[in-house]
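K.L.:
Take this sequence and fold it.
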Amino acid sequence: MNRLAGSQSPYLQQHAANPVDWWPWGEEAIAEAKRRDVPLLISVGYSSCHWCHVMAHESFEHEGVAALVNELTVPVKVDREERPDVDAVYMTATQAMTGQGGWPMTVFATPDGEPFYCGTYFPRDAFERLVRAVSDAWRGQREAVLEQSAKVVEAIRQIAAKPQANPMHEGVLDAAAQSLVKSYDKEHGGFGGAPKFPPHMNLLFLLRHYQRTRDDEVLDIVRYTCERMARGGMYDQLAGGFARYAVDGTWTVPHFEKMLYDNALLLRVYVQLHRIAGGGTARRVAGEVADFLRRDLHDGHGFISALDADTDGVEGLTYAWTRAQIDEVLGEIDGAWARYLLEVTADGTFEHGASVLQLPEDPLNLERWLDIRQRLLAARDARPQPGRDGKIVAAWNGLAITALVEFGQVYGDPQAVQLAIDTARYLADVHIVDGRLRRVSRDGVVGTPAGVLEDYGAVAEAFCAVHQATGEGEWLALAGRLLDVALERFADPAGGFFDTADDAEQLVSRPADVTDNATPSGLSAIAAALVTYSALTADVTRREAAERALATVAMVAATHGRFTGYACSVGEALLSGPYEIAIATDDRNDPLVAAAWWHAPPGAVVVAGPPDAPGVPLLEARIQRDNLPTAYVCRNFVCDTPVTALEDLVAGLG
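P.N.:
Have a look, this model is predicted:
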């Protein structure tokens, strides 16, 4: 019997027809393991994960392996995107035992859920041997297994212990920036070596750091990294959008899955880079990523999670090109030009003589390039397409909403702003149930997993962004209620926050990771929302809560900036003020509004609307001087003289 068919999770549904007798995570699986007195096999992954597919094809679809697993364990399948709390606990155990982590994650645990053997991908023969060895140990060396599980659980709890609190002051942020400078890859951009992930949160931090320090080295790092990422194979040169990461150190060959969270965060990076430093590539990529989000990831309700790495079980089948395929679409003359432009070589840059398209430099004949790009894209669209993970994740949609508001406000794109508003409405109407946030939905139906801290933080920050875009008090009130829940249910009396609520399912350890990973940590996300909300409302208690949260990560940030980028970007906002910019006007398209968004200092909030607009604290008692649109620039709740001239506003934000 397989119990996954009714799941909302695309990842679990991918395994519904396996001969492995999968159970979803929950008390029933644990009770079954206790009843049978066998270990739990906890397999964690996500729908667009290439190596998850490989292990599934090799092992979980194999009748012999399945029979062995069913006989000797209670197998449990977990979607890490749906249950990040479960993933966090067992990933901590895996990293503690092996020194590394990743997906698929393979964990053997006692019937109580305490892990005693952890790993990631195993080839079929090795996996079969491992299942037998674990079963033999459970039956014949029970005491040693339980001793091992106790050590692992204690290690998890020790790792989860928060570091000593220290204010995130200017010196911490300067040290964090320098730690990034030291790990910078001067030849190819980015930080560290292969595999190379897009360092979006670090780049956001460095852009804000540059605004404070005017350190040209820092800006050069961001500019060069963004240029190299956008010109390599990790960026889709035909349709826009970034893949999850590059398998090499040169941004050439990606793992082809495209994740919502990466593209939302990178959209913010390229918008801010263009706003601060100019550059045609940054502006082009920002527009293309925004188009990718609207066209390929929005399902009419919200933004889906991902496009798969594989097509029909083959990685990169949709995206890679041979020289012959290029010529077949374009003909000999245009084909030769395109192959040179896009670095499609005879040997190929990927597999089997195929290449991943790159764009090392802008073509001199832009009109010809756009025509060729469209023809290649049309041909590619006729190929089999990668699978789609239609799951809508609250936190990731929050990131996308904030990014689209920034894009739309900076570039005057009302359609982008409207899409952000519509998506926020969906989250408010569907994902908030009885005052609490649910993590996932699909096809307009909300799921059962409870929201974790990153959901509350990212969605509250998004609601604050929509409040700024619309001047409507409802969104600020919604953000405030989510923050109330976070402070009541997630806050740690000793400082900082836990990733799960105090009334959530009790796991072997209550996760509380202070470091950013693929997305902002829950702590970083909630701190960002608290700072933004406090700037919009003059709520000092919310600001103080953010400062206490950041204090728990400051010691890590000072030496390991790569793992605290979003938290450090919030720290830069606090050092900046952040600025509170209110524009009293009946015309939300007034040039003062556009200038405020374009010249905004780190973390600044911008609200425009008529004086004393209901539910908009920043517009209280903001009169229009001489009946002209009037800008009020404040910092730490102290305001400069109101101005009506555009040049005076820009000077006040410099």
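K.L.:
When you work out contacts or count neighbours from here on, use the C-alpha atoms and nothing else.
P.N.:
OK.
K.L.:
Can you pull out the residues in contact with stretch 550-569?
P.N.:
For stretch 550-569, the external contacting residues (Cα atoms under 8 Å, 6 or more residues apart in numbering) are 162-168, 172-177, 179-180, 201-206, 208-209, 495-496, 514-517, 520-521, 523-525, 527-528, 571.
K.L.:
Repeat that for stretch 127-135.
P.N.:
When contacts are defined by Cα under 8 Å, 6+ apart, stretch 127-135 is touched by residues V38, P39, S59, V65, L68, V69, L72, T73, F108.
K.L.:
try 10 Å this time
P.N.:
The list of residues contacting stretch 127-135 from outside it, by Cα atoms under 10 Å, 6 or more residues apart in numbering, reads 38-39, 41, 55, 58-59, 64-66, 68-69, 71-73, 106, 108-109, 116-117, 121-122, 124, 136-142, 145.
K.L.:
Please give the structure of this sequence too, so both can be compared:
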Amino acid sequence: MNCLLVGLALLLYLTTAEVGGVGAEGRDGAHAAADVSATYPPELQRRLAAALAAKGPDYRPRTEHLLPDGRPRYTNRLILEDSPYLIQHAHNPVNWYAWGPEAFERARRENKPVFLSIGYSTCHWCHVMARESFENGPIAELLNAHFVAIKVDREVRPDIDQVYMTAVQLLTGSGGWPMSSILTPQGETIVAGTYFPPDDFSALLHRVNTLWQEQPEQMRTRAAEIARVVAEALAAEAQAAELEDRIVDQAAASLLEQHDEMQGGFGDAPKFPQQPRLALLLDQALRRDDQAALTAAVFTLRSMARGGIQDQVGGGFHRYAIDNDWLVPHFEKMLYDQAQLARLYLAGWRLTGDPELARVARRTLDFVLRDLTSPAGGFYSATDAESEGEEGLFFLWTPDELRSVLPPEDAELAIALYAVTESGNFEGRNILHLPIAPEPFAAARGLTPAELRQRLDAINQRLYRHREGRPHPHRDEKILTAWNGMMIAALAEAAEALDEPRYLSAAERAAELLWTEQRPAPGRINRVYLDGRTAQPGLLEDYAFLGQAMIALYDATGEPRWLTRAREMADALWERFADRGEGGLFMGEAAEETPLMARPKDFTDGVMPSATSAALQLLAELIRRTDKLDYERHATSLLASTSGLIARAPSAFPSLLTALILMRHGDTGPLQYAARGAVRADARISAPNSPCEDGSASLVVDLSMRPGWHVNAHRPLQDELTATTLRMRGDHAHWRMVAPAYPTPEILRLGFQREPLAVHQGRVRIETTLEENPQQRANAGEDPSAWLSFELRLQACNDAICLAPETLVLQVPMPAR
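P.N.:
Coordinates of the predicted model:
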């Protein structure tokens, strides 16, 4: 703590001390900087010129410094990079470097501090600081003369971001982007913050330069102390703790205490969706029939769907809301949000049967396929908050605009439904939202919910076509392996749940692109794909989420190639990222040539599940689907390395807890595996009519067994063998199950059994009828269950052994009524 206080004192000293030498010129962004690119070696100048020419005639440099013919006045090394964020800064007058040994070697050789700027291409305040400071001639000259300037895309290198963001949070008590840090040539933080206005930034640079010249050893000493605290903060305590299942109940109870019962979500504004928390609550609702968890999670999903955080016209979700009501979003749209929220809305729909939740999931996925999909099939990273220099302008409406686009009757309906006013709710214009839920609004207008939805879909289509004519926000077109893995999994899951084959086709196409273009060698995955080029060695999250995507495709198709690829990712991540000494997994591979204050691990969920939890989930899924015992050993080791952290603050690790329960109790839903993947059970309920006029439905359970494996028949020939049986589980008062029809068994003689056996092998089907309780059906105040639960008891054997009997819990959604 001593060094932290010293760091804080230094920060205050640097940012508040009287600074000389900055006059009006320092605030004049129009002042032209010296063109440092003219001093580059001839070979580098040729490379930069060639890279600029390769951008083609449609390339628009993001800079105010242009020559009369429209070409950029300055071009720096960032033009060579495969990151849209770095390329945005390729024409600043700042002599930027990408993260790497070249920059740090120069800093050490010239004894200069490093200025490290971290952000991402759709970050609003990153754009602001770029315009105010990095395009500012005098500030650029100050950076070029006295610092080595490095740009990092946090989406490409979250491991670097995690290290230096930890320092920012320790020093200032908060974090965010752009992240602005000044480092020693050894990569240790001297001072750090986020956004600086240009005067403050210029003053800070002057003061650091003065102190670096006058008190270099004192600066290095303090930086070393800060680095030690950062390393301690990033290090996980290896002490293991006993984690019983009830710790998940404790975490869920803690999350419910934090839940906002008025507007949904957790805590006060700004409101982020907090997807890992919602995922844990929905998992609890399904596994434990936890109605409080279900109520809270679904209330939040419905609140977000009605708010401005959902793009009511085009579908998809903005990154977060700045208010408690989910009304005013920060208008970026991130791929990882769409992937996670689509799965959450699917889960909510499966648990409640609410068609509105399924509709939101569809609109979210359709937005991605329409607006975030590359010609090659991969998924782009994000869209910006700004267009035409204004935040949110692309998404805003006035009453007159609606009346000009829509027929009069539809315009008045849209104005009423979306609460559009002349004064607006955001800078004189309107963010479309639903202050009244669609059902009561429809009833007040004499419409059925279905009629309102039909009209609203037509209205939104017209508004979308009109909006397409506006200048669009910038789109970040890099394809990140981890985020694409998340999207592939969401699409594969939705394809089955929503009976949408096009979702599965899109998922398979993206997966093949990654496997073909991002896999330079067996067991190795790259992170970034941009403009037909692959770049940047993959991080733990890339291997883990891509592995999960392959599992999702295996579950959706049954094709073994996807499982083989998932196994390759799991084997590789353990080989590349395992900490052989302290346990756990590092975020990235070791890089000796570039200094980093610590080699971080990722345990705590943020806007995405932690990389550690993603790896644990992948291992847990493989335990159920393969016979390789290493996966269980690795998962147990990984859990032990995090158990001490989890035990102290369970609600801080929702994704790890979700993976823990998956590891111990298997998957939820209608698809389950037994005998370490040798047996697959897939259940579905179908109704002959919609609604079921005769009050009945059909349950089908398909069993698939790998060659050489079988399960005992419903009536085995030996008393000591466990029969295959299917029964309804739990209290489903609306329904009862008629005696199942089991398939006719085969009679086999195997080497380990003298007597003949009655078995099932290959593919077989169990069928039964579900009858609805007419008294419950007559009660208009009660809706039938959205899903039913069944237990399938079986024992799997091959020609050498019989495994222990297993009970699979199949949770099967009811068809829409």
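K.L.:
Drop the TM-score for these two in here.
P.N.:
TM-score for the superposed chains, counting by TM-score structural alignment, normalised by the length of structure 1: 0.90, backed by 624 aligned residues with a Cα RMSD of 2.7 Å.
K.L.:
re earlier: now, which of the contacts of stretch 550-569 of structure 1 lie within helices?
P.N.:
172-177, 179-180, 201-206, 208-209, 523-525, 527-528, 571 (DSSP state H).
K.L.:
if we can go back for a sec, drop anything exposed from the contacts of stretch 127-135 of structure 1.
P.N.:
The neighbour count (16 or more other Cα atoms under 10 Å) marks 38-39, 41, 55, 59, 65-66, 69, 72-73, 106, 108-109, 116-117, 121-122, 124, 138, 145 as buried among those.
K.L.:
what does A567 of structure 1 align to in structure 2?
P.N.:
Under the alignment (TM-score structural alignment), A567 of structure 1 maps onto L656 of structure 2.
K.L.:
Tell me how many other residues surround its match.
P.N.:
Look at L656 of structure 2: counted by other Cα atoms under 10 Å, it has 31 neighbours.
K.L.:
And L432 of structure 2, by the same measure?
P.N.:
For L432 of structure 2, using other Cα under 10 Å, the count is 28.
K.L.:
where does it land in three-state SS?
P.N.:
What DSSP: H, G, I helix; E, B strand; the rest coil gives for L432 of structure 2 is coil.
K.L.:
Mind telling me what it corresponds to in structure 1?
P.N.:
The alignment partner of L432 of structure 2 in structure 1, by TM-score structural alignment, is L357.
K.L.:
need the contact list for that match.
P.N.:
Taking Cα under 10 Å, 6+ apart as the test, what L357 of structure 1 contacts is 231-238, 252-253, 319-322, 338-339, 341-344, 349-350.
K.L.:
Out of the residues you listed, which sit inside helices?
P.N.:
The helices, defined by DSSP H, take in R231, A338, R339, L341 from the contacts of L357 of structure 1.
K.L.:
quick one: what's aligned to the second one in structure 2?
P.N.:
Taking TM-score structural alignment, A338 of structure 1 has A414 as its aligned residue in structure 2.
K.L.:
who's in contact with its match?
P.N.:
By Cα under 10 Å, 6+ apart, the contact list for A414 of structure 2 reads P399, L402, R403, L406, P408, V420, L432, R455, L456, I459, N460.
K.L.:
Can you select the buried ones from these in PyMOL?
P.N.:
Buried residues within those, by 16+ other Cα under 10 Å, are selected in PyMOL with:
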select buried, resi 399+402+403+406+420+432+456+459+460
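K.L.:
can I get the contacts of A414 of structure 2 in a markdown table with distance to S696 of structure 2 and secondary structure?
P.N.:
Formatted as a markdown table, the contacts of A414 of structure 2 follow (distance: Cα to Cα, whole Å; DSSP: H, G, I helix; E, B strand; the rest coil):
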| residue | distance to S696 of structure 2 | secondary structure |
| --- | --- | --- |
| P399 | 49 | helix |
| L402 | 46 | helix |
| R403 | 48 | helix |
| L406 | 44 | coil |
| P408 | 45 | helix |
| V420 | 45 | coil |
| L432 | 42 | coil |
| R455 | 33 | helix |
| L456 | 33 | helix |
| I459 | 37 | helix |
| N460 | 37 | helix |
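K.L.:
Please, which helix or strand holds R363 of structure 2?
P.N.:
helix 355-371 (DSSP states H and E).
K.L.:
Just tell me the aligned range of that helix in structure 1.
P.N.:
Counting by TM-score structural alignment, helix 355-371 of structure 2 falls onto residues 280-296 of structure 1.
K.L.:
Could you list the buried residues of that stretch?
P.N.:
Neighbour counts over stretch 280-296 of structure 1 (16+ other Cα under 10 Å) mark 281-283, 285-294, 296 as buried.
K.L.:
close enough to count as contact, I150 of structure 2 and F104?
P.N.:
Yes - between I150 of structure 2 and F104 there is a contact at 9.3 Å, judged by Cα atoms under 10 Å.
K.L.:
I would like the range of structure 2 that aligns with stretch 310-325 of structure 1, please.
P.N.:
Mapping stretch 310-325 of structure 1 onto structure 2 (TM-score structural alignment) gives residues 386-401.
K.L.:
The helix holding R363 of structure 2 vs structure 1, mean deviation?
P.N.:
Taken over the aligned residues, the distance from helix 355-371 of structure 2 to structure 1 averages 1.1 Å (mean Cα distance after the TM-score superposition for structure 1).
K.L.:
what's near enough to touch the residue nearest the centre of structure 2?
P.N.:
The C-alpha lying nearest the average C-alpha coordinate of structure 2 belongs to Y336 (Cα atoms, centre = their mean; 3.3 Å). By Cα under 10 Å, 6+ apart, the contact list for Y336 of structure 2 reads R319, A342, S381, A382, A482, W483, N484, G485, M486, M487, V607, M608.
K.L.:
Let's see that with 8 Å instead.
P.N.:
Y336 of structure 2 neighbours (Cα under 8 Å, 6+ apart): S381, W483, M486, M487, M608.
K.L.:
Just give me the match in structure 1 for the fourth one.
P.N.:
Just to be clear, that refers to M487 of structure 2. M487 of structure 2 maps onto A400 in structure 1, with residues paired by TM-score structural alignment.
K.L.:
so F463 of structure 1 makes contact with E474?
P.N.:
No - look at F463 of structure 1 against E474 with Cα atoms under 8 Å: they stay out of range, at 9.0 Å.
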